[in-house]
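Undergrad: Sequence and computational prediction follow.
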Amino acid sequence: MTNRSASGDGLSKPPVVCVIGGGPAGLMAAERLASLGFRPTLFERMPSVARKFLLAGRGGLNLTHSEPTEAFLDRYGAARAALEPALARFSAADLIAWCEGLGVETFVGSSGRVFPRSFKASPLLRAWLHRLDSLGVELQAGRRWTGWTPEGALVFEGPDGVETVHADAVVFALGGASWPRLGGDGSWVAPFAQAGVPAAPLRPSNCGFLARWSPVLVERFEGQPLKRIALSFEGATVRGEAMLTVDGIEGGAVYALSARLRDAIDRDGAARPTLDLRPDLTEEELARRLSAPRGGRSLSTHLRKTAGLAPVAAALLREGLPSLPSEPPALARRIKALPLELVGTKGLERAISTAGGVPFGEIDDRFMLTRRPGCFVAGEMLDWEAPTGGYLLQATFATAVAAADGAADWLAGSSTRVET
């Protein structure tokens, strides 16, 4: 087959370009391809696009982070080197400029996180879909990709049955497997494996953990927040908040250490972090305050008055002990380093994001699958993870831009359709 041109330079037909997945990565890849002169078709298995994106926006859509580049890149851990070129191609500054180009003003919060001024995802999505429509992107919703034919055509299931599409280039942006009811269910792993493309197991990331709480603790304090705490594990400490659940613990401080905690549970059967209930006080100062005469006050009242501990924190201090230490120094040590035992990871259905996916060793520097030329991968399908704070969306957008640019480069030099 002759090479196809995006500009319609007289060679038969323009290339058939598909983007599969209607989350942020798919939408961004489609926009990038359309801005380069192609006319991509975007396939989404759900009735509408960006459902998880809209859910994330309910809490104040955190787009990216304003921290210095080196610290920002370090948030991606082992995937830093693989992601760095894409993050340089489409940086936090580029993402902010892109938002404002849609008419969505952003601001930097006190934590350094970047949000839309409205704190909502829906206005941004409406403007984005309008732009995609104006660029000529065709959206086909309710179309689930199920694999390839032996000849290499894409197979879709939809309301009218099964259909095949012969494409010249494909960007896969099918997500991980967190919140599967919103679209990304990880079902792509099987057809990829059948085509010889392996994927690391999809596991929860930025997730809650299971603990064996006593019935009394659960009955009285389920759903109660632990505010202004610090969680430490394997040399890393994170300040933030957490919340007791009926079967464990979740919240920002927990999510930030989720990869370390999850891997320890997989390795050892349990993870044992420590919780500092008063990170703003030294152990010595805390012991001094606890030495104040108790008088006729209950222990909970004494802890609240002298150490500033909420009832839920005081109850957690007692968990697993017949009684608390009576000496102020020993009690201060427990407040500053309360041991927890986490025995399992909560499921993918409630995780914020997913670890695992297509290894970076399976793609080239254009984000093209080396085993399936003409097929590109973006977003959470790739094997990387990051904490919340804007890092997830930033890398999702950046890899989408990289994959779209890679597809454009492939189309400029390829003389064949997507290979089998």
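TA: Noted; the coordinates are in hand. Keep in mind the model is a prediction, meaning the values are calculated, not measured.

Undergrad: drop to CA atoms for contacts and neighbour counts, all remaining ones
TA: Will do.

Undergrad: What sits closest to the residue nearest the centre of the chain if chain neighbours are left out?
TA: In the chain, the residue lying closest to the centroid (Cα atoms, centre = their mean) is S353, at 3.6 Å. Among residues not flanking S353 along the chain, S205 sits closest, at 5.1 Å (Cα to Cα, 6 or more residues apart in numbering).

Undergrad: OK, contacts around T354?
TA: The neighbours of T354, taking Cα atoms under 8 Å, 6 or more residues apart in numbering as the test, are 176-178, 202-206, 348, 380, 385.

Undergrad: nope, D263 is what I was after
TA: With contacts taken as Cα under 8 Å, 6+ apart, D263 has no neighbouring residues.

Undergrad: and it, what element?
TA: Counting by DSSP states H and E, the element that carries D263 is helix 258-268.

Undergrad: structure B:
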Amino acid sequence: MVREGEAAKALRYRTGAGYTARMKIDALVVGAGPAGLVAAEELGRAGARVLVAERMPSPARKFLMAGKSGLNLTKDEDPALIAAAYGAGAGPVPRIVGAFGPAEIRAWAEGLGQPLFTGSTGRVFPVAMKASPLLRAWLTRLDGFGVQLRTRWHWTGDGFDTPEGPVRVDARATVLAMGGASWRRLGSDGAWAVHLAATGLPVALFQPANAGLSVAWSNHMSPLFGAPVKNVALLTGDVEARGEFVIARTGLEGGGIYAVSRAVREGAPLALDLKPDLTEAEIRARLARAKGSLGNRLRKLGLDPAQRALLMEFARPLPDDLAPLIKRLPVPHEGLRPLDEAISTAGGLMWDALDVDLMLKDRPGTFACGEMLDWEAPTGGYLLTACLATGRHAGQAAARFLGL
């Protein structure tokens, strides 16, 4: 990717604050995460002169971190299920994902020379199981389109603070792709929301999504920290979800908890069904047949050490009839973990501010995409799918705005 060159050099002029640089470019993309890079790709393919400005020392840091445990690009499942995953309030996201969903993302990644495979749950991964090979190929493609990248450029609302001093960019079209407000150390701090809200744009308060639960454990639980909890169902209101999670020092973490974090955030009580494949009557009968101590009877029932520990932690003193508790064990907690620990965030730029092209209604030529927008989704490929889809949508709309 082009980082220097005559076309990117600024015309400098003296101001009261010293030297300020001014640049002219067809299209400016603020943020070099997946949404911003795919927007730049669409603009570059259309023939625009594109500048990507990134506040971190290198692009796509959150993307690379996500890929360390296996880059889940998307999910291969029925389009209706994919659309439903984004839930109410997602605005045009289901429609946009419908135009650039799992099949299109697979073709895009394979076009970058990255073979893929689909796991047993429908999750799609690169065979390399990492983000770095895909990112290198992606940046090479952008370089071929002449896209310029500037790092350590901090957006200030009307310009950038850079290592070389303040810079103003005159762009005919701008795509904002600055992410949400989680994983601050990787670049998504949500600071942009203050600037946009100050101009009167509607911005929904950031809240944690796909986050763990805070639990004030007794000292008895410390030997279980790090233990997985398997073969349980998580109950929030009338909804039942299956998924594993981990007993952590700070509370409960993992995919099963993330799946219900939205409902919990919205006030639904959480309970665990420790034996989801047995009825209450079957549990009661098996416990009655078992001999010996309570611990031995619970082992005979099939509860593993982590499940037994949670039962003791959350339900003591135990009643004589344990079957109802085993089927619906209330989970006392102190709410979701802090925003910066969440995998993603709810909130952001509200849909009322945007038209069907994701262009700001009161700022012709300025578009927004990715986690900046007010939507959320569960883990499992849905997050990255929507980031790529909305970035592509905004990039193509910006190219049309430029007449390309």
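TA: Yes, it's here. These figures come from a predicted structure and were not determined experimentally.

Undergrad: about what we covered before: settle this for me: the residue nearest to the centre of the first structure is touching G176, isn't it.
TA: Yes. If you go by Cα atoms under 8 Å, S353 of the first structure and G176 touch, sitting 7.2 Å apart.

Undergrad: Between those two, which contacts overlap?
TA: E380.

Undergrad: G243 of the second structure maps to what in the first structure?
TA: Alignment note: G243 of the second structure maps to G240 in the first structure; criterion TM-score structural alignment.

Undergrad: compared with the second structure, how much does the helix or strand harbouring its match deviate?
TA: Element membership of G240 of the first structure, judged by DSSP H and E, is strand 236-245. Taken over the aligned residues, the distance from strand 236-245 of the first structure to the second structure averages 1.2 Å (mean Cα distance after the TM-score superposition for the first structure).

Undergrad: For that strand, list every residue counted as buried.
TA: By 16 or more other Cα atoms under 10 Å, the buried positions in strand 236-245 of the first structure come out as 237-239, 241-245.

Undergrad: Can you tell me which of these is nearest A412 of the first structure?
TA: V238 (46.8 Å; Cα to Cα).

Undergrad: still on that earlier bit, ok, the residue nearest to the centre of the first structure - contacts?
TA: Applying Cα under 8 Å, 6+ apart, we find S353 of the first structure in contact with 176-178, 204-207, 380, 385.

Undergrad: just S122 of the first structure next, same as before
TA: Shown in contact with S122 of the first structure (Cα under 8 Å, 6+ apart): 54, 57.

Undergrad: Test my guess that G142 of the first structure contacts V49.
TA: No. Counting by Cα under 8 Å, G142 of the first structure stays clear of V49, with 9.7 Å between them.

Undergrad: The two - which one has more neighbours?
TA: V49 (26 against 18; other Cα atoms under 10 Å).

Undergrad: which residues sit against stretch 293-300 of the second structure?
TA: Defining contact as Cα under 8 Å, 6+ apart, one finds that stretch 293-300 of the second structure is touched by 287, 290-291, 308.

Undergrad: Buried residues, the helix ranked longest in the first structure. List them.
TA: Taking DSSP state H as the criterion, the first structure has its longest helix at helix 391-413. Across helix 391-413 of the first structure, burial judged by 16+ other Cα under 10 Å covers 391-408, 410-411.

Undergrad: Equivalent analysis for stretch 43-55 of the second structure, please.
TA: The neighbour-count check on stretch 43-55 of the second structure (16+ other Cα under 10 Å) flags 43-46, 48-55 as buried.

Undergrad: What is the corresponding segment of the first structure for that stretch?
TA: Using TM-score structural alignment, stretch 43-55 of the second structure lines up with residues 33-45 of the first structure.

Undergrad: Could you work out the end-to-end span of that stretch for me?
TA: Start to finish, the residues bounding stretch 33-45 of the first structure are 20 Å apart (Cα to Cα, to the nearest Å).

Undergrad: got a list of contacts for it?
TA: With Cα under 8 Å, 6+ apart as the test, stretch 33-45 of the first structure has contacts from 6-7, 15-22, 26-27, 30, 132, 135-145, 183, 404-405, 408.

Undergrad: one more time with 7 Å
TA: 6-7, 17-22, 30, 135-144, 183, 404, 408 (Cα atoms under 7 Å, 6 or more residues apart in numbering).

Undergrad: and those residues, which are buried?
TA: So, by 16+ other Cα under 10 Å, the buried ones in the contacts of stretch 33-45 of the first structure are 6, 17-22, 30, 135-137, 139-144, 183, 404, 408.

Undergrad: Quick check: chain neighbours aside, which residue is closest to V260 of the second structure?
TA: T236 (7.0 Å).

Undergrad: check contacts around that neighbour.
TA: Counting by Cα under 7 Å, 6+ apart, T236 of the second structure touches 263, 268-271.

Undergrad: Map L411 of the first structure across to the second structure for me.
TA: Per TM-score structural alignment, L411 of the first structure is aligned with L402.

Undergrad: Tell me the spacing between its match and D357 of the second structure.
TA: 13 Å.

Undergrad: P273 of the first structure reaches L340, doesn't it?
TA: Yes. Using Cα atoms under 7 Å, P273 of the first structure is in contact with L340, at 5.6 Å.

Undergrad: So for the two, which sits in the more crowded spot?
TA: Each of P273 of the first structure and L340 has its neighbours counted (other Cα under 10 Å); P273 has more, 22 against 18.
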